[in-house]
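Undergrad: Sequence and computational prediction follow.
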Amino acid sequence: MIKRGRATRVLGQSGVAMMVAAVTACSGAGPGTAADGSSREEYLVFYAPGQRDAAATAVTGAGASVEADDPRLGYLVVHAAPAIRLDTVPAVVAVAANRRIGATTRARWESRKEQAVIPNAREAAAVAPEPLASRQWDMKMIGATPTGSYARERGSHKVLVGVIDTGIDGKHPDIAPNFNRALSRNFVIDRPTDSNGKKFDGPCEYKGCKDPADVDDEGHGTHVASTIGSPLNGIGIGGVAPGVSLVNLRAGHDSGFFFLKPTMDALAYAGDTGIDVVNMSFYVDPWTFNCPANPADSPAEQAEQRGILEGMRRAVAYARTRGVTLISAIGNGATDLGHPTADQASPDYPLGAERTRKVDNTCLNVPAELNGVISVSSVGPSGRKSSFSDYGIEQTDVAAPGGDLLDNGTSIKGIRRAILAAAPEHALRAKKMIDKQGRPKDGSVVRDCRRGTCSYYQYLEGTSMAAPHVTGVVALLVARFGKPGRGGLALNPATAERLLYASAKPRPCPTPRAFRYSAGEVQTCEGGAKKNGFFGHGVVNALRAVSLPIDR
């Protein structure tokens, strides 16, 4: 997938200007001090192809130390004093501060355990609607119902769906049957406070501040995973692809922040492990827009953003070339990403550092605007583009239901205009959304008790909720069209993308194109019925996807 009209220059020129000292101001926390008492920080130094040794020699020659090397993505993990400079080193492409709050060592990966295959619906008996199905307008919109896609294809445990998010509650009754514990990983270490001592993740619950791979203290990742693949088990809701395997690839903190190294680690692991499709409902902090040379930013900030762009481009390319189809939420700023003018939310770390800065079309939202990523806008229950959803003729690939509480063009009322999916009970208790007896305090939380066990669900809206509908549809395409590979099923990402677009329901721009959401908010849709800035190639549809001819 090529996103035309954006800055596409890879930061790979020799002699690119950068200095480790410039990034120091953006660094979260460092690993300690040198023998001479000077402070030392940790950085990711991206080297040009074939230039690993030259880059390492330059780093050590400048008095820094190489602590680790990731040859898959071509970078060194370096401990350096703030004064070190790498501006004139041809082997070095980019440098980014490695925020230690997100750093972790990769554990020895377990070999994949063969999963039992859940028969698809062409071989399985019909099922009754799940208990809370009447609240799932989103599944009805895309044809994921007992008489729709469930009657043709529900997916297989051989299809591995990675969720790069805040975690997955693997013990949730409406997720546990599909949770792949053996392959799940956590790539972050919780940090109680930020670099200025402000509360960040809060107290550590586990030894070493590292949560197990079946824990989600925030709830966002569990909601996403549930939309993708909650099973048809007579509990709560059903997901788009209720028969697939859900793999937790945690790169987000309890606080909801996603930093560069854990995100790259998760993508590289997905590529190495045979994950078929990955959901990314986030942007890489601390920048909403990453600008390689924005005059509004300091040299330190420019260097950090160049490093993020370089690292994420490498990680995305690595995963995609190894068979991973990549899905991303487009963002919730109600912004035309083809014509951005201001960024009011960056940098968002340390906490409280945000300011308003001018941006332009050379600045990218990552990962949504990277080549090789399918970007998803959100629609509300009436089918209109959600008021909060970002958009853009160059950026929007497909649309999917993500909710919109302000969507008045529907008979659905209030909170039910959002998306209902699973929520961790402990996270709801921590947020005081349920009482001591476990009863929801308001209508945003739903409790479903069956066979002596209660499970919880939450209404949320956002492009974060739209993207997993697309991920679920791609998982169904893998189950239907994939071939045996690496112990499961595999489908070339280019083929998955083509089939996804072919099965989406085209939706033209509204008339007039300048759509008025409120008196002071007008958003303009560009493009035609087959591809436009609000809906891309159309609204995804699970039934149409699983009805495509098998020889297509």
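TA: Received, thanks.

Undergrad: CA atoms for contacts and neighbours, from now on please.
TA: OK.

Undergrad: Quick one: the strands in the stretch 101-250 of the chain, in order.
TA: 160-164, 185-186, 245-250 (DSSP state E, counting those that start in this stretch).

Undergrad: Quick one: the helices in the stretch 1-150 of the chain, in order.
TA: For the stretch 1-150 of the chain, the helices defined by DSSP state H, counting those that start in this stretch occupy 20-24, 52-61, 137-141.

Undergrad: The second one packs against which elements?
TA: Judged by 3 or more CA pairs under 8 Å, 6 or more residues apart in numbering; DSSP states H and E, the packing partners of helix 52-61 are strand 65-70, strand 75-80.

Undergrad: Mind doing that once more with 10 Å?
TA: With contacts defined as 3 or more CA pairs under 10 Å, 6 or more residues apart in numbering; DSSP states H and E, helix 52-61 has these neighbours: strand 39-47, strand 65-70, strand 75-80, strand 92-97.

Undergrad: who's in contact with it?
TA: 45-48, 51, 62, 64-66, 69-71, 74-80, 84-86, 88-93 (CA atoms under 10 Å, 6 or more residues apart in numbering).

Undergrad: okay, now the one to match up with it:
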Amino acid sequence: MTEAPGTLVLPYVVVTGDDLVHTWWAELAVRANGGTVVSSYPQAGVVVAYSPRDGFAPAVRKVPGITAVGATRTAKIPVEWFAPRKDVRYTGPGSPSSGQVPPEGTAWDVPALGVDEAHEVTTGSKRVTVGVLDTGVDDTHPDLAAAFDRRDSVSCLSGWADRGAGAWRPTLDGHGTHVAGTIAAARDGKGVVGIAPGVKLAAVKLAELDDTETAESMVCGFVWAADHGFSVTNNSYRAIPWRYHCSNQVDQAAIKLAVGRAVAYAQRRNVLVVASAGNAGIDLDQRSSDAESPADSTPAPRPIDTSCIRLPHELPGVIGTGAVDEKLLKASFSNYSASRVTVGAPGARVWSTWPGGLYRSASGTSMSSPHAAGVAALIASTHRYLRGDRLGRALTAQATPLPCPDLYDPNGDGKPDATCTPSPTGNTFYGAGLPNAAAAVR
């Protein structure tokens, strides 16, 4: 860090050509205009930087060869944010007393996806790595330790790859640990069982609290996943400061471009990107307003349209996952869409791992996404030639179709709460349907 401790700065993504020469030139432009380079990703043509200067972004945008510059916050943060984290310890909430953990393999999501039948064939292969891009993972949890790969785990919290010991572990939120258990919790007769307990699990820490992931952390995370040979990444979050990123706003357009470049790079390296579809309970094809942005300062209602997207869920090629409940009906909170929901998976009252060797039940499309990621990992384990977009097509091809309900009435008042309609890929509630672990290994 070049600024004095306590200095307030704004982080930025600077987008340029995706090669060493362009990123070197962008680094020079950052420094020449009062900024500090945090990290460079020539694979995606993105430089992460910060500056205390209010005129930093307009000045760098004028430099030839710079495609876009965007602030990734609306309020300045202390420069210490970019320093390495030390003494990483979990101080977040414990598992709430939300009931007794069901005996291993008896929770409702296991039979719904045909997990027991799949495990008669395989529990997954160690040559398949699933990356949990989230709030960190407690690799000391008894149900996760056997699958965890410390070598390929990292913290991207501040936009650079912090490989310090335990940097990937959670500090304030057990969300990533819960996600990890759904994917790969051990089949050992205790606790819960994951969809693919035989695969390798890597943590890429993007945030300390759920739904506070930033552009710089995502760029770092997707490049890391690509360069370390991940087969699948799970992304159960939404970004700050903007919940939706609109191309007609200069900062949001730069963020959208930077993260899009990083995701595209990962996809070119055959990483399947699976993401949660969101918990607003809305038709994503009809959205018109956003009252939650900017999430890092003072949110204010603003008009949006369908070109304003959730990151990374609505980027091309991403597997968007909606949530279903125990009746295999769309969970009331789950977003839906004709084109932005690829599959529907268990996301209501899902039991999984929690930091400190604990377990808890949680609901959300955050819980449905790792079910889809786990099934994709089983497909990758049994079909070596299926990678990237081919793996995604196999995931949808083996899904069990779920029909539109005659009347979708979760409130029980006799009136439809949402309308399910056919779509080119299935229908607006469930996409191609429910991922099928048993079919995945055949």
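TA: Cool, got the structure. Computed from a predicted model, the values in this text were never measured in an experiment.

Undergrad: Overlay the chains and give the TM-score.
TA: Overlay of the two chains. TM-score (TM-score structural alignment, normalised by the length of structure 2): 0.85; 411 aligned residues with a CA RMSD of 2.9 Å.

Undergrad: ok so, going back, which of the helices and strands packed on helix 52-61 of structure 1 sits closest to G338 of structure 1?
TA: Closest to G338 of structure 1 of those, according to CA to CA: strand 92-97, at 25.3 Å.

Undergrad: What angle do strand 75-80 and that closest one make with each other?
TA: 60 degrees (axes from the mean of the first three to the mean of the last three CA atoms, to 10 degrees).

Undergrad: What is the aligned counterpart of D272 of structure 1 in structure 2?
TA: Counting by TM-score structural alignment, D272 of structure 1 corresponds to D227 in structure 2.

Undergrad: Could you count how many residues lie near A430 of structure 1?
TA: Neighbourhood size, A430 of structure 1 [other CA atoms under 10 Å]: 11.

Undergrad: so what's it up against?
TA: D217, E218.

Undergrad: if we can go back for a sec, okay, the helices and strands packed on helix 52-61 of structure 1 in TSV with mean neighbour count and distance to T222 of structure 1 next?
TA: Below are the helices and strands packed on helix 52-61 of structure 1 laid out as TSV (neighbours: other CA atoms under 10 Å; distance: least, CA to CA, whole Å):
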stretch	mean neighbour count	distance to T222 of structure 1
strand 39-47	26	30
strand 65-70	16	29
strand 75-80	25	31
strand 92-97	30	29
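
Undergrad: Could you export the ones you listed as TSV, including distance to T524 of structure 1?
TA: Shown next, in TSV, are the helices and strands packed on helix 52-61 of structure 1 (distance: least, CA to CA, whole Å):
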stretch	distance to T524 of structure 1
strand 39-47	39
strand 65-70	43
strand 75-80	41
strand 92-97	36
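
Undergrad: Minimum distance to E130 of structure 1: which of these has it?
TA: Closest to E130 of structure 1 of the helices and strands packed on helix 52-61 of structure 1 is strand 65-70 (CA to CA; 45.0 Å).

Undergrad: and the closest one, how far from the chain's centre?
TA: 27 Å (CA atoms, centre = their mean, to the nearest Å).

Undergrad: Average offset of it relative to structure 2?
TA: In the superposition against structure 2, strand 65-70 of structure 1 averages 4.3 Å from its aligned positions (mean CA distance after the TM-score superposition for structure 1).

Undergrad: residues near the closest residue to G331 of structure 1 other than its chain neighbours, how many?
TA: Spatially, and ignoring its direct neighbours in sequence, G331 of structure 1 is nearest to D390 (5.2 Å; CA to CA, 6 or more residues apart in numbering). Neighbour count of D390 of structure 1, defined by other CA under 10 Å: 26.

Undergrad: Tell me who's in contact with D390 of structure 1.
TA: By CA under 10 Å, 6+ apart, D390 of structure 1 lies in contact with 329-338, 376-378, 396, 463, 523, 533-534.

Undergrad: and with 7 Å instead?
TA: I330, G331, N332, G333, A334, T335, D336, L337, S377 (CA atoms under 7 Å, 6 or more residues apart in numbering).
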